[in-house]
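Enquirer: sequence plus the predicted model coming up.
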Amino acid sequence: MVSAMTMSMDDCLFADHLPDDPCAELAKWFDYARAHSGATNWNTVMLATVGAGGMPSARAVLHKNFDPSDGSVTFYTNYSSRKARDIDANPSVALTWHWDALQRQVRIEGTASKVEPAVSDAYFATRVRESQIGAWASDQSQPLEGWEALLEKVIGYATEFADKPVPRPPYWGGYRVIPQTIEFWHGRDGRIHERVLYSRSSDAAATATIWHPQWINP
């Protein structure tokens, strides 16, 4: 027998109606996760890519900006990393945020492209100096003889940039992901979860972005 608690609509996030704008809704979810998830890096997101050979790969990154006007998500990385090489070959990516303590999850599928150099410059300038130097020292995803070899490079760049600002490496910058779909998941008792999928309109004649909501089975 399914309990009354399981079937209760009291804590159903989308019981009354489905929001028209998933980007505005996602902004609310991010605010809620920041305030209530208990996680220092509440903005950790799993980024999935597929390379030229068709092999998928996933890793955790930190999203650093969200624009509710178009739903775009920005993260930063080394442009020589595996994720960057994958995106160069196939810009279709997937993002997943999961906040276990909140029983909430968001999935995005979309297209990634490099942000403007000025945007990368502005964000790089906000990073702590150690992270700036680390960006110069790390040939991300490339073979390394040993940790000591990396440390030597860190010391070398720290000496080179002593007493002056650290510029952004030309091989480091941001990617902006424009979503084609946004899916919200809310965990419920008995696995009677809420799942709502928004798909962006493919109508080229549309003068504004149109999102189509759809309940889907958990």
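Expert: Looks like it arrived, so ask away.
Enquirer: hey, let's count contacts and neighbours off CA atoms from now on
Expert: Noted.
Enquirer: quick check: longest strand of this structure.
Expert: Longest strand of the chain, by residue count under DSSP state E: strand 172-186.
Enquirer: what comes up buried for it?
Expert: Residues 172-186 are the ones in strand 172-186 that count as buried (16 or more other C-alpha atoms under 10 Å).
Enquirer: helix, strand or coil for Glu152?
Expert: helix (DSSP: H, G, I helix; E, B strand; the rest coil).
Enquirer: and the closest residue to Ala101 other than its chain neighbours, what does it touch?
Expert: Nearest in space to Ala101, with sequence neighbours left out and distances taken as C-alpha to C-alpha, 6 or more residues apart in numbering, is Ser37 at 6.0 Å. Residues near Ser37 by C-alpha atoms under 8 Å, 6 or more residues apart in numbering: Trp99, Ala101, Leu102.
Enquirer: most neighbours out of these, which is it?
Expert: Trp99 (17 neighbours; other C-alpha atoms under 10 Å).
Enquirer: quick one on the thing from earlier: and of the buried residues of strand 172-186, the nearest to Ser80?
Expert: Of all the buried residues of strand 172-186, Trp172 has the smallest distance to Ser80: 8.0 Å, by C-alpha to C-alpha.
Enquirer: next up, a second structure to put side by side with the first:
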Amino acid sequence: MNPPLPITPEEDPVQVVDEWLKEATQKGIQRHPNSMTLATVNTSGQPSARVVLLKDLSVNKGFGVFYTHYGSKKGIDISSNSTVSAVMHWDQLGKQVRLEGEAVRSPAKESNEYFMTRPWHSQLNAWVSEQSKSLANPIDLVRRAKDKARDLKLPDPTDIAFNGLDLNKSCIPRPPFWGGYRLWFAAIELWTEGAGRFHNRIRYERTLSPIDAYTFQASDWKSGYLQP
């Protein structure tokens, strides 16, 4: 059972998120300790949620980064309503983080740098899959992957002999329709499991003011306890 959250809340909740994420990673409690459920809302007010991976966390600036196809369901939602929320839950640690804020596209340079670290199969898939679009037959996607692999002078992606091959990733450029989003945190709620269902909750809030297409200026965090 986790001890109660500190009587005096930490000044920076992002630092706590970073510490909890590192703890979950080091203890190996789940395959993807950096997974988070991301919720978006479309123009009709219909919410959608899906799991994405938090690939970077800027403790100093207060944002997290995830990657996706910009034409996906989540990408389309964000283009019309950039206010999103996310949840990270580590059941075996008895800890949870709720995140709320604004999602904006990452600078192209950052998306390019991350794309170069991906396995070539993942890079190829980013070119081929029109994420969230309907698919008449899965074989069609395989066929497109094989065709694109030939265009890029890559091995046949269905050939198991090449599955573990470490190719020169720089030969595969990042698709312009694929990249990162920065989730700038406007609110963070920290939750720890307590004895007798007396769980511990602290909510932090701050105001975000846009500086440019990628960056926000943030006020100081204000915090308070919530009843479980």
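Expert: Received it, and whenever you're ready, just let me know what you need. This one's a predicted model, so the numbers in the text were calculated from it and none came from an experiment.
Enquirer: so after superposing, what's the score?
Expert: The TM-score (TM-score structural alignment, normalised by the length of the first structure) is 0.90; 207 aligned residues with a C-alpha RMSD of 1.9 Å.
Enquirer: just the ones in strands from the contacts of Ser37 of the first structure, please.
Expert: Trp99.
Enquirer: let me know the closest of the contacts of Ser37 of the first structure to Val119 of the first structure.
Expert: Scanning the contacts of Ser37 of the first structure for proximity to Val119 of the first structure, where the rule is C-alpha to C-alpha, the winner is Trp99, at 28.4 Å.
Enquirer: wait, isn't that closest one in contact with Met46?
Expert: No. The criterion here is C-alpha atoms under 8 Å, and Trp99 of the first structure misses it with Met46 at 11.8 Å.
Enquirer: could I get the contacts of Ser37 of the first structure as CSV with distance to Glu194 of the first structure?
Expert: Below are the contacts of Ser37 of the first structure laid out as CSV (distance: C-alpha to C-alpha, whole Å):
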residue, distance to Glu194 of the first structure
Trp99, 15
Ala101, 16
Leu102, 13
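Enquirer: just the closest of the contacts of Ser37 of the first structure to Ile210 of the first structure, please.
Expert: Trp99 (27.7 Å).
Enquirer: where's the closest one relative to Arg107 of the first structure, distance?
Expert: Separation of Trp99 of the first structure from Arg107 of the first structure (C-alpha to C-alpha, to the nearest Å) stands at 12 Å.
Enquirer: also Thr49 of the first structure?
Expert: Thr49 of the first structure is 14 Å from Arg107 of the first structure, by C-alpha to C-alpha.
Enquirer: all the strands of the first structure, in order from the start?
Expert: Counting by DSSP E, the strands of the first structure are 44-50, 56-62, 65-67, 72-78, 92-99, 104-114, 172-186, 194-200, 211-215.
Enquirer: how big is the offset of the first one relative to the second structure?
Expert: Going back to what we said before, that points to strand 44-50 of the first structure. Following superposition, strand 44-50 of the first structure is found to deviate from the second structure by 0.3 Å on average (mean C-alpha distance after the TM-score superposition for the first structure).
Enquirer: what range does that strand cover in the second structure?
Expert: Counting by TM-score structural alignment, strand 44-50 of the first structure pairs with residues 35-41 of the second structure.
Enquirer: same question for the fifth one.
Expert: The alignment of strand 92-99 of the first structure onto the second structure (TM-score structural alignment) covers residues 83-90.
Enquirer: same question, the shortest one
Expert: Strand 65-67 of the first structure falls opposite residues 56-58 of the second structure when the two are matched by TM-score structural alignment.
Enquirer: and that stretch, how far from the first structure on average?
Expert: Mean deviation for stretch 56-58 of the second structure: 0.3 Å (mean C-alpha distance after the TM-score superposition for the first structure).
Enquirer: what's near enough to touch the alignment partner in the first structure of Glu193 of the second structure?
Expert: Superposed on the first structure with TM-score structural alignment, Glu193 of the second structure falls opposite Gly187. Neighbour list for Gly187 of the first structure: Gln103, Arg104, His193, Glu194 [criterion: C-alpha under 8 Å, 6+ apart].
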